[in-house]
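A.B. asks: Mind folding the following:
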Amino acid sequence: MSQLLSRVRNLVRTRPIHHFSLRKKVVLSQLPLTLATLLSCLLALAVDPDRLFKDPFFASGVASVAAITVLSWVVPWGGELRDPRWHLVLPALNLFAVMLIGIGTFGVLNGMSLFLAFPVFWLAWSGYFPRTTLAIALVFPLAAIWLQVWHSGRGLTPINLMRPMMIPIVIFALAVTTVLIEAGRMSKDRELGAALDSSRQQAALLDAVLNAVSVGVVVVDRDGNDMLMNELQRQQHRSGIPQDNPDPTEAQMLLFGSDEAGRPLPDPLPADQRPVRRAILGQEFSNQLFWAGETGRQRAFNASARSLRDSQGEHSGSVVIFNDVSDVMDALNTKDAFLSSVSHELRTPLTSIIGYLELVADDPELPAAAAGHLAVATRNSNRLLHLVNDLLTSASVLREIRFTDMDLSETVLASIESARPHAAVAGIELVSELPAMLVALADPLRVAQIADNLISNALKYTCSGGTVTVSLEAGPEQAVLRVRDTGRGMNPDELALLFTRFYRTDSARRAAVPGAGLGLSITRELVAAHHGQIEVASAPGVGSTFTVHLPLRSAELTVPA
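C.D. replies: Have a look, this model is predicted:
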């Protein structure tokens, strides 16, 4: 007996019964009645063995329980008998076996009818046929106790039939409770199963979507552990792994920053500037350009991150997107090299053409008609030379910045004075509001280009009678250059594309305002090369105001020795 109890204990303590195979469930469901029957046999030996073991009902009931126990062990429930409902034959047989035991022990061992609870509970917790189970829970106990009264010869009087009624009532009440509990559990199981299926479908869909996009995606928790990563990101991640460290931490990855031209820097990115580390710290950012890999085999990536929040609004992780822009960077470098080469090749013959046109135009005997033609040729040649210079400047902005101490007021004033004749011819008032001196660490040539472009642009789009105001002032750490005009102004759609190369507004094209659409994009690049910022505010019919913020002296800028 002790060995049997030990085996049962070892069997059930490892995991919940609902996780067992059907065969184990059947055996465990039969064991309580088997053990109770063994105990009843021991009690029979102690109380009245001669009478009980010679009683055909008791002997038949005990033999039936033993046979059913053997069946629970040897029949391949859930194997060849795949329908799980087949095992309910056993509790049904147990009902008759217990009825026989109860009849045989009536008057000697009272309460044996309570053994009916074992097969009734088995039927109830199975979850099958709940209404039939409740009917059995009521009918069989009643039949059992009344058969016991009949077998004892006491007579089937109302009083004798009603005296043992508590046993069937209790068994029925317990059966109802078990059926309700099992129905609730099965309902929860169905809900959980549906939720699990839905989760699996969502996970499969998410996996398909992530592997279909052309960017790398990684989701990290607040501690930096990878929660999700698509296949493309796994491939991209390998580009930054050192050859001598196959499983590096984020700080050990070969990641490098980029300069203003987008070229990789020689020193690795500091740990707190790496995209994943920034995301773990809760930072949100867009378009961080960095390079990954060993020198000569580096790939360029653009990283963006957004935070995840829990129900309390606390940072719980981040989604980081990595876009391989190596081909784009190569194309940009190729484009700049092409523009620089073409511009140099075009500028030399253009300069020669313009020189010879001017020589011919100076001939006093030149006919008036020819002079007019030469003026048109000279004007268009100058426009073409201006376009070539813009292209050359655009390609060389980030390669030829030379910082030195300079007087911003002097440089801006020179640009104003250069533009004053054109303003006078156009009937535009050009106002200057400059301090006597404002020293900053900057490139004088590039600052002059910034001022020239902004003033020239303001004059182009201001009608006769308007005003262009150029002001310069010093802040705590920055110089602020502001060019304000009373011209046509721009709408929000035009403002969004204003600094795009070769972009020209619809009003400029309709008014045939000369230009290639490079001036403002070059200006922004020049300002960015000085670690500054440029802003614009404009409204149609009101005018535009361009504001440039230039650092007076930045730790990032040094004067060449």
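A.B. asks: from here on, contacts and neighbour counts on C-alpha atoms
C.D. replies: Noted.
A.B. asks: The most centrally placed residue in the chain and residue 200, how far apart?
C.D. replies: The centroid of the chain falls nearest to residue 319 when counting by CA atoms, centre = their mean (3.9 Å). Separation of residue 319 from residue 200 (CA to CA, to the nearest Å): 21 Å.
A.B. asks: returning to that earlier point: for the residue nearest to the centre of the chain, which three-state class applies?
C.D. replies: Following DSSP: H, G, I helix; E, B strand; the rest coil, we place residue 319 in the strand state.
A.B. asks: now it: how far from residue 212?
C.D. replies: From residue 319 to residue 212 the distance is 17 Å (CA to CA).
A.B. asks: returning to what we had before: the residue nearest to the centre of the chain against residue 222, yeah?
C.D. replies: No: counting by CA atoms under 8 Å, residue 319 stays clear of residue 222, with 10.9 Å between them.
A.B. asks: coming back round to it: ok, the residue nearest to the centre of the chain - contacts?
C.D. replies: Applying CA atoms under 8 Å, 6 or more residues apart in numbering, we find residue 319 in contact with 217-220, 279, 305-308.
A.B. asks: Just give the closest residue to it, not the sequence neighbours.
C.D. replies: Distances taken as CA to CA, 6 or more residues apart in numbering put residue 219 closest to residue 319, at 4.6 Å, once the chain neighbours are dropped.
A.B. asks: before we move on, what about residue 486?
C.D. replies: Excluding its sequence neighbours, the residue lying closest to residue 486 (CA to CA, 6+ apart) is residue 543, at 4.3 Å.
A.B. asks: Before we compare anything, build this one as well:
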Amino acid sequence: MDSTLRFLSIRALHDSELPARRRALLNQLPLSITTALVYAGSAVFHTPLLANPLVWWAAGLFVLLLLACVVVPWERLPARAVLVLPVLDFVPIGLLREGMYPEVTGTVMMLLFPVLWLVTSGLVPYGAALLGAAMTLVVVWVPVFASPVPVTGDALTGALPVPLLVLAIGATVQEITHQLRVKETQLREALATTAHRKRLLYTVLDSINSRVLAVDTDGRPLVTNYGMLADYAGQRVAHGAAAEASLPGMYTESGRPLTSAQRPIARALAGESFTDHLVRYGEAPTQRVLSVSARTMHNDEHQPEGAVLSFHDVTELVNALNAQEEFVTGVSHELRTPLTSIRGYTELLTMDETLSETTRSGLGVIERNTEQLQNLVDDLLGAGNGAATLHPAPTDLVALLTEATAAAAPRAASGAVTLQTQAPQTLIAHCDPVRIGQVLDNLLSNAIKYSRPHSTVHVLATHHQGSARVEVIDHGIGMGPEDTGRIFERFYRSATARMSTIPGLGIGLALCREIIEQHGGTITCRSVLGEGTTMTITVPINPPSATPASGGASTTDHDPAPNILV
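C.D. replies: Purely as a prediction, here's the structure:
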């Protein structure tokens, strides 16, 4: 592109990339060639003219000026020094004009060569046309003043059209040259900006850990980071969708082979946009899993002009999730056998009529916790298979709190933690007592685990705007905002919990959230690192069928629950 600009531009003869001597020679050559043609024509048609000394003096000066272009070290002189050449060109042109006049009148047009040199050089931005016109005026007036004939006004004004014509041509060429310089500068800046953006684009593509491919409507690549794309399809993807169809070993997430129309590039070129679509390619044991996203491109007329696809290798993540699921399933199955034995023997023991009330009460706690543990195992086995079945009924939350507190008392006592409950005599809510008991047990267990010795865990139960609300407040290690926002995710544990020696799997609060949301309630967490945590649950008092069917707002109170419930 730059070479084309230099070729088309008038400034080509003044390109700073050329040596100064070569630029001077290229500017002088057109006049030298024209002069040689004039002398050759005169030798054929006007031979007597060559006997005129002025003609030979002009020829000698032309030769000297041509040699000066080559001999003088112009690159060592100031840039404007070279303009002495076009100024001196007016001397031999004037001599040649006078020596051949009136037989040859066209030599006056040779004055345009030095004028054009001056106006296109850019070294005299404003006065080049005037300088050329002034030198032309000198050339045409010197013979008038040198003539033995008295100078008259007619003689002077008769020679004016030539300088005026030169001035008009010079000014026009100078303006055109200026406009070309401006356009050339703008175009160079645009090219530089485009080149910068191109470098930036490829640098970004090379720095990201994803394969990116932009294709036109025929599937030919426009932009791609080939190094990252090689794992997906090798060099053949560089040839577009047709080559993609020939790639072996491409499957869906479940392992079903993909047809040519189902492959990512083909789907994108068909106008389909998708996000995080999993594709398997290759054969075991080296098979990889890619998360593919695609967006179609449209021009200003909304006509398709290709698509952009991104490929992210998620093989390790998928393997980790599969291993996690297999681990949870295996552990859950292993827990079923001892739980079944515990429940069976507990039931047998409760059938002994000689047991004391204290023993019978302890067995009741064992049976209740075994049932909740069995529900937890069932939840683990059913994770991802839909919500668990609820059996809601009018339930006294105060009674559930009493049972949960009694079950947690030994653990609290061993950690020197005091449990303090504040609740009304009764607090009836429409809920599944087993599931809500599981939630209360989990919240109390967490509050005790993360409390400091000799601190107090407060449990508050209140009736609040048509809902039953329970708050469990501890003064333990707490969490930061980044952990609070993820505490209800499955298998997530806060940074403080991971750094402590407190055991846990990070599934309890995720199950609590599912249970509470199934009841139509809310669960929130407010925590300050180093100060403690407050967990709040709300459960509707009335069953859903008792809610007014039209017009009225729901009586369920939902505490503000920002993005922490994601």
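A.B. asks: before we move on, the earlier item: map the residue nearest to residue 319 of the first structure across to the second structure for me.
C.D. replies: In the second structure, residue 219 of the first structure lines up with residue 214, judged by TM-score structural alignment.
A.B. asks: Quickly find the element holding that match.
C.D. replies: strand 211-215 (DSSP states H and E).
A.B. asks: That strand vs the first structure - mean distance after superposition?
C.D. replies: Average distance, strand 211-215 of the second structure versus aligned residues of the first structure after superposition (mean CA distance after the TM-score superposition for the first structure): 1.4 Å.
A.B. asks: what's the mean gap between whatever helix or strand comes next after that strand and the aligned bit of the first structure?
C.D. replies: Remark: after strand 211-215 of the second structure, the chain's next helix or strand is strand 221-224, criterion DSSP H and E. Taken over the aligned residues, the distance from strand 221-224 of the second structure to the first structure averages 0.9 Å (mean CA distance after the TM-score superposition for the first structure).
A.B. asks: now strand 221-224 of the second structure, how far from the centre of its chain.
C.D. replies: 16 Å (CA atoms, centre = their mean, to the nearest Å).
A.B. asks: For residue 301 of the first structure, see how far away the counterpart of residue 321 of the second structure in the first structure is.
C.D. replies: Applying TM-score structural alignment, one finds that residue 321 of the second structure aligns to residue 332 in the first structure. Look at residue 332 of the first structure and residue 301 of the first structure: by CA to CA, they are 14 Å apart.
A.B. asks: What lines up with the residue nearest to the centre of the first structure in the second structure?
C.D. replies: Matched by TM-score structural alignment, residue 319 of the first structure corresponds to residue 308 in the second structure.
A.B. asks: got it, and residue 233 of the first structure?
C.D. replies: Aligned by TM-score structural alignment, residue 233 of the first structure pairs with residue 228 of the second structure.
A.B. asks: Is it correct that that match falls within a helix?
C.D. replies: Yes: remark: residue 228 of the second structure belongs to a helix, assigned using three-state DSSP.
A.B. asks: Can you give me the buried ones in stretch 396-413 of the first structure?
C.D. replies: Buried residues in stretch 396-413 of the first structure, counting neighbours by 16 or more other CA atoms under 10 Å, are found at 396-398, 401-404, 406-413.
A.B. asks: Equivalent analysis for stretch 183-198 of the second structure, please.
C.D. replies: For stretch 183-198 of the second structure, by 16+ other CA under 10 Å, it's residue 184.
A.B. asks: That stretch maps to which residues in the first structure?
C.D. replies: Following TM-score structural alignment, the aligned partner range for stretch 183-198 of the second structure in the first structure is 188-203.
A.B. asks: which residue packs closest to residue 94 of the second structure, ignoring adjacent ones?
C.D. replies: residue 139 (5.3 Å).
A.B. asks: what does residue 433 of the first structure give?
C.D. replies: Leaving aside its sequence neighbours, residue 433 of the first structure is closest to residue 471 (4.4 Å, by CA to CA, 6+ apart).
A.B. asks: Then residue 47 of the first structure?
C.D. replies: Nearest in space to residue 47 of the first structure, with sequence neighbours left out and distances taken as CA to CA, 6+ apart, is residue 108 at 7.7 Å.
A.B. asks: And that neighbour? What does it align with in the second structure?
C.D. replies: Using TM-score structural alignment, residue 108 of the first structure sits opposite residue 103 in the second structure.
A.B. asks: where's that match relative to residue 97 of the second structure, distance?
C.D. replies: The spacing between residue 103 of the second structure and residue 97 of the second structure, counted by CA to CA, is 10 Å.
A.B. asks: Those two - which one has more neighbours?
C.D. replies: Each of residue 103 of the second structure and residue 97 has its neighbours counted (other CA atoms under 10 Å); residue 97 has more, 26 against 11.
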